[in-house]
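>>> What would the 3D arrangement of this be:
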Amino acid sequence: MTRTLWTARSGAGRRAARTTGAPPALWVATAARGGIHGYTRALEATPLFTDWQVERLVTHDDGPLPRRLSLFARGAGTLLWRCLSARPSLVHLHSAAYGSFARKALLLWAARGVFRVPTVLHLHAGEFETFYGACPPLARALVRATLRRADRVITLSPALAAAVTRIAPGARVTVAANGVALAPAARVLARRAPRVLFAGVLIDRKDPVGLLRAWAACPRPPGARLVFAGDGPLRADLEALAAELGVSRSVDFRGWLDPAGVAAEMDQADILALPSHFEGQPLSLLEGMARGLALLSTRVGGIPDLIEDGVSGRLVPPGDPGALSAALAELLSDQDARARYGAAAYARAAHAFDIRRTWQSLDTVYRTLAQGAPRGPHD
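This is a model prediction of the structure:
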């Protein structure tokens, strides 16, 4: 069962805070399975969490509605108490769209508007502009006001930053790309039947159904396999569809895996496929890049900032089964192309998406906004 609040601190972080008197930073995020949870967990191992004595406050998870309501109420109460009794250096709120944005907006206005604590609103939603367009006029006004009220809005990609600026001119926007820990070198792919991996929640917007249909439609080398590492509402439908299409013997459903399990699947894969309709900057693609996998994805959200089509992977239009099947067939049939794409993806990750760059970007934002910034061994 997820705890409402837990802290990630080390001796080094405590020493830095004692030296400067800087109060902790407070992170507000979800514990639900998905990219935001993976992102926040990855950063717990960096100096950002130790230097700033980050306290992580969970206000949402995968549980039933009564539990989620209770978790949000308790989380909101904890946030208000922290702001009142031990004013944090800042409050960093991690948000998707729709209900996630509404919850984080409420907490942002409480922290910034009532207690005058500096706030960072971190947008992870690739479909944020679509969400805004679907809002009624009053809700749009509240979205704009919230974006402007935040001391800093962080986006994962320049495309999302431009969308935020279009929605709320005057919002203070900074791009801080997702990051991952890099493998020592790009992996040399084995000369064997290729394995295609989908790693993520099995939901409509990630289009695992489209991937399965593309798998069934394209020519496949003997022994090739498609692996779904994830769970979700489409799991049963996918298993039934695999049987209907006659490909059950070449498709594996692993269920939801912990980070070590996902890493093990990536170490066995040759191609990482994510044919999403909406994305911000998916960690699964970055993790594949960090291992030198060939990538197959779509031209949505921040994905084109990760993958250059024909150089570090293949990009196809979302919801285009013919293009997806053709690109998948190309990757399955050409070992040398997989190796080239994987090496280029690894080089791109090393240049732009090393997690060290991520935490340093956030540290720069914190030092700009917060009073009593820590001065430790990383200065």
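>>> Every contact and neighbour count from this point should use C-alpha atoms.
OK.
>>> can you pull out the strands in the stretch 201-350 of the chain?
225-229, 251-253, 271-274, 294-298, 314-316 (DSSP state E, counting those that start in this stretch).
>>> Tell me which of those strands lies nearest to Ala185.
Ala185 lies closest, by C-alpha to C-alpha, to one member of these: strand 294-298, at 14.3 Å.
>>> got a list of what Leu296 touches?
Counting by C-alpha atoms under 8 Å, 6 or more residues apart in numbering, Leu296 touches Ile271, Leu272, Ala273, Leu274, Pro275, Gly313, Arg314, Leu315, Val316, Ala327, Leu328.
>>> Here is a second sequence; please produce its structure as well for comparison:
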Amino acid sequence: MPEFPGQTHNFFWRERKALKELGVETSLISTRRPPLGVVSPTWAKDAQTETTYLFPFSFFDFLRAFIIMIRAGVCAWINCAKIITSVQDATLAGKVRLTLLIPFAAKLVWVSQRQGWRHVHVHSCADAANIAMLANALHGPTYSLTLHNPLSVYGPNQRQKWSRARFCIVITRKLYDEVTRTLVGFLPSRLVIAPMGVDVVQFNRHAPYRPYAGEGELCVFSCGRLNPSKGFPFLISAIKLLVDQGVNVRLTIAGEDDVGGTGYRRKLVALTAESGVSERVAFLGAVPEEIVSEHLEQAHVFVLASLAEPLGVALMEAMAMSVPVVATDGGGVPELIENGADGILVEPGDANAIAVAIMRVIGDPLFAVRLGQASRFKIVESFGHQRSARAIADLLAAR
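Below you'll find the model as predicted:
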């Protein structure tokens, strides 16, 4: 996993727990440590202690990598060279960068031999997958992939990474359609759909959901990385529209930007000031899922305004807590939410539509309760955290 444990990595930890329950013992390996400002889980310290990191490289790492590459032999070197030179969608600089990953691949081989690993499952299709692929070419462990986003997010060289994998998992039907359309002839024989999920025991209410009664503050909650793709400017604009209509609303956002608070967060804070809603919007930063659960317990509405959400663990967590959700219909979200039945879907980038949807929820308490109950039922039935773990366990057993 890249930069583990990050603020969105709770489902990795849940998946690992579920794998253990299925009898699959796992170890953790990551490319590097994440920035301190995005390390939020309560289990992060334990995870970092258990995790082997490929970067930074020590002198002894270079020595071990050199030994591994020598032992691999000329045929392995030629294989790596063929992989790199055959990449058709990378620039010369990209191929040089891929070459520079070989020592990290050799380190992965050395760690695998020391730990007795026979297989590595990669929760990424970018450099982490390149490293696993090159490690396999150096006579290292076999590997598999999980695709969490559109292929374009992960850069070039997808054909080689996918064709050499033992099996691959995609989290939505939309992503499945993309890879079967664009990677024809380069897919492994086993490709399955298995969404990540949430622990429905942990994400469960202590008290029944109470819809907004028109008195006090309307509590709107959102959770996600502070990234342009999450559409927070449109959510902030929607809050401004509600304030202008006289609604006593407060928006709380859990999540941090990718550099720990000194990047995109500053732009969002500035936007709240420009919009005149600074006192109506609170930024929590990266917080553990226990804090997320507490805020969901108090929320009247959960909103995720992403421009294109692959699926949405944050949405699943809110739905598991029986909170009515408003989300955009970009990406794979329609595979999670049926509009009007267990949530409300709006067009991405439409602040007015978000505001109208929030008003629809708070204007009909019975509708709000019905949405929350239906959403909880759907998550329990189809999006528990065991689902992806069971897919990995079954695919490993079949290999």
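>>> what's the TM-score here?
Here the TM-score for the pair of chains, by TM-score structural alignment, normalised by the length of structure 1, is 0.77; 325 aligned residues with a C-alpha RMSD of 2.7 Å.
>>> just the contacts of Leu296 of structure 1 now: which is nearest Pro219 of structure 1?
Using C-alpha to C-alpha, those come closest to Pro219 of structure 1 at Leu328, 9.1 Å.
>>> how near is the closest one to Asp334 of structure 1?
Distance, Leu328 of structure 1 to Asp334 of structure 1, using C-alpha to C-alpha, to the nearest Å: 10 Å.
>>> of the two, who's got more company?
Counted by other C-alpha atoms under 10 Å, Leu328 of structure 1 and Asp334 do not tie: Leu328 has more neighbours, with 25 against 11.
>>> Tell me the residue in structure 2 aligned with the more buried one.
In structure 2, the residue paired with Leu328 of structure 1 according to TM-score structural alignment is Ile358.
>>> For Arg166 of structure 1, find the nearest of the strands of the stretch 201-350 of structure 1.
Checking the strands of the stretch 201-350 of structure 1 against Arg166 of structure 1 by C-alpha to C-alpha gives strand 294-298 as the closest, at 23.5 Å.
>>> Check the mean deviation of that closest one from structure 2.
Averaged over the aligned pairs, strand 294-298 of structure 1 sits 1.0 Å from structure 2 after superposition, using mean C-alpha distance after the TM-score superposition for structure 1.
>>> Just the residues contacting the longest helix along structure 2, thanks.
For structure 2, the helix with the greatest residue count under DSSP state H is helix 365-382. For helix 365-382 of structure 2, the surrounding residues in contact (C-alpha under 8 Å, 6+ apart) are 198, 200, 209-213, 316, 319-325, 337, 340-343, 361-362.
>>> How about stretch 59-75 of structure 2?
Contacts of stretch 59-75 of structure 2 (C-alpha under 8 Å, 6+ apart): Trp77, Pro103, Phe104, Ala106, Lys107, Val109, Trp110, Leu138, His139.
>>> got a winner among these for most neighbours?
Neighbour counts for the contacts of stretch 59-75 of structure 2, by other C-alpha under 10 Å, peak at Ala106, which reaches 30 neighbours.
>>> The helix or strand that residue falls within: what's the following helix or strand?
Ala106 of structure 2 belongs to helix 102-115 when assigned by DSSP states H and E. For helix 102-115 of structure 2, the following helix or strand on the C-terminal side (DSSP H and E) is strand 119-122.
>>> which helices and strands sit right next to that next one?
Packing partners of strand 119-122 of structure 2 (3 or more C-alpha pairs under 8 Å, 6 or more residues apart in numbering; DSSP states H and E): helix 127-137, strand 142-147.
>>> Tell me which of the ones you listed lies nearest to Thr182 of structure 2.
strand 142-147 (13.9 Å).
>>> Mean deviation, that closest one versus structure 1?
Counting by mean C-alpha distance after the TM-score superposition for structure 1, strand 142-147 of structure 2 comes out at 1.3 Å.
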